[in-house]
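In: Pasted the sequence and its predicted model underneath.
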Amino acid sequence: MAVLKFRAYFEEDDAIYRDIVIKHTQTFFDLHLAILKSYEFDSKHQATFYRSNDHWERGREISVEKYDKAYRADPLIMAETTIGSEIRDPNQKFVYIYDFAKNWVFQVELINVTKEESSKITYPSTSRAEGIGPQQYGTRSLLGAKFVEIEEKYDLTKGSEGFGEEGDSNGSDDMVDDGEDTGGGEEE
């Protein structure tokens, strides 16, 4: 049985991608769910694939369901269409669109075909993840939510370098002994 490896690039940055291995007998619905899982997206929105060429032009549509829009030809349905049936060349490409309102676009390219499947892998599976993917709802910082808390706590936006001016009145006043015990030891 053939195992196909697809690379799903985030369209806006081709340094961000996920490699997904899947059996040729599995459906586009399986690939759709695998891409969403690999990018940590939910599966609440509409989605569609387009068979594509080397220039990423959109061809035949393979959709979750027939949506209320105009079609040149009725779409194939993801759950009924095996991946192997739509492979036309060794570097087959698909354009994958998720959440038509947000318009998440991924370029999906066949990068490898092997004849042996691994008994250690449950297909489909993400075999490689490169780059920090987009966050489905909102923005994702490289440092995460904790950095925002630190930035607010210490107000890191004041002063571009984080240093005061020489002769700043705050420099030596901080070291004044106000006579209070800081709790450094026990009194006897």
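Out: Noted; the coordinates are in hand.

In: make it CA atoms for all contacts and neighbour counts henceforth
Out: Will do.

In: Any idea how many residues pack against residue 25?
Out: The number of residues packed around residue 25, counting by other Cα atoms under 10 Å, is 15.

In: Contacts only, for it.
Out: Each residue near residue 25 by Cα atoms under 8 Å, 6 or more residues apart in numbering is listed here: 82-84.

In: now with 10 Å?
Out: With contacts defined as Cα atoms under 10 Å, 6 or more residues apart in numbering, residue 25 is in contact with 1-4, 81-85.

In: this is the comparison structure:
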Amino acid sequence: MAVLKFRVYLEEDDSIYRDVAIKHTQSFFQLHQVILKSYEFDNKHQATFYRSNDNWQRGREITLEKYEKRYEAPPLLMQETLIGSEIKNPSQKFIYIYDFVKNWSFLVELIGVTKDENSRLEYPAVIRTEGIAPSQNGTKGLMGHDKLSEVEEKYDLLIGTEGFGEKNEDGEDLPSEESGEASGEEEQ
């Protein structure tokens, strides 16, 4: 049974991507679910795939459900469409759109095909994660907002913001406490 390996790029930043492995007999719905899981997105919004060419132009639509919009051709449904049926060339590409309001766009590219299944994996599977995924509903950094507040309080980041050092009335640098000059100690 063929296992397909796809690289799923965030359209705005190709340094953020996830590699997923899926059997050719699995559906686009399962690919949709593993992409959401890999980027830590919820599963509450509309979604669609477009078959694409090497120039990332949108072709045949493979949608989660039939939406109230005008289609050039009737869309295929993710639940009913097997991945293998839509692979037309060895570097097949798809565009995946999630949440039509926020319009998350992902570029999905076939990067490998193997006949051997990994018995330790449950397909579809996330096999590589590169870069920090964006937050689905706002910004996400290395620390959450509450953690940043704790850091600000702990280190009181507002003290000393007027300059980088302290000076006396004549504009000369004041001695630092670390050197011992401020306490009157002399080096011998």
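Out: Noted; the coordinates are in hand. Predicted, not measured: the structure shown is a model, and the values here were computed from it.

In: returning to what we had before: go ahead and build a ChimeraX selection from the buried members of the contacts of residue 25 of the first structure.
Out: Command for ChimeraX that selects the buried part of the contacts of residue 25 of the first structure, burial taken from 16 or more other Cα atoms under 10 Å:
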select :3,4,81,82,83,84
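
In: now for the contacts of residue 25 of the first structure, which pair is the farthest apart?
Out: 1 and 81 (17.0 Å; Cα to Cα).

In: all strands of the first structure, in order?
Out: 3-10, 13-23, 47-52, 58-63, 76-77, 93-98, 104-114, 125-130 (DSSP state E).

In: Throw the ones you listed into a markdown table and include distance to residue 147 of the first structure, thanks.
Out: Supplementary listing: these in a markdown table, determined by distance: least, Cα to Cα, whole Å:
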| stretch | distance to residue 147 of the first structure |
| --- | --- |
| strand 3-10 | 25 |
| strand 13-23 | 22 |
| strand 47-52 | 33 |
| strand 58-63 | 39 |
| strand 76-77 | 43 |
| strand 93-98 | 29 |
| strand 104-114 | 26 |
| strand 125-130 | 22 |
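
In: what about the nearest residue to residue 46 of the second structure once chain neighbours are set aside, how many neighbours?
Out: Leaving aside its chain neighbours, residue 46 of the second structure sits nearest to residue 99 (5.2 Å; criterion: Cα to Cα, 6 or more residues apart in numbering). For residue 99 of the second structure, the number of neighbouring residues by other Cα under 10 Å comes to 15.

In: all helices for the second structure, in order.
Out: Listed from the start of the chain, the second structure has helices (DSSP state H) covering 28-38, 145-155.

In: tell me the centre residue of the second structure?
Out: The second structure has residue 133 as the residue nearest its centroid, 2.8 Å off, counting by Cα atoms, centre = their mean.

In: Contacts only, for that one.
Out: Residue 133 of the second structure makes contact with 10, 16-18, 38-41, 139-141, according to Cα under 10 Å, 6+ apart.

In: quick one: stretch 57-77 of the first structure to chain centroid distance?
Out: Distance of stretch 57-77 of the first structure from its chain centroid, counting by Cα atoms, centre = their mean, to the nearest Å, is 24 Å.

In: same thing with stretch 147-154 of the first structure?
Out: Its chain's C-alpha centre and that of stretch 147-154 of the first structure lie 25 Å apart, by Cα atoms, centre = their mean.

In: Counterpart of residue 23 of the first structure over in the second structure?
Out: In the second structure, the position corresponding to residue 23 of the first structure is occupied by residue 23, as judged by TM-score structural alignment.

In: ok, how many other residues are close to its match?
Out: For residue 23 of the second structure, the number of neighbouring residues by other Cα under 10 Å comes to 23.

In: For residue 159 of the second structure, see how far away it is.
Out: Going from residue 23 of the second structure to residue 159 of the second structure by Cα to Cα, to the nearest Å gives 58 Å.

In: I'd guessed the residue nearest to residue 46 of the second structure sits against residue 36; true?
Out: No: in terms of Cα atoms under 10 Å, residue 99 of the second structure does not count as a neighbour of residue 36; the distance is 11.0 Å.

In: Between these two, which contacts overlap?
Out: Common neighbours of residue 99 of the second structure and residue 36 are listed as residue 43 (criterion: Cα under 10 Å, 6+ apart).
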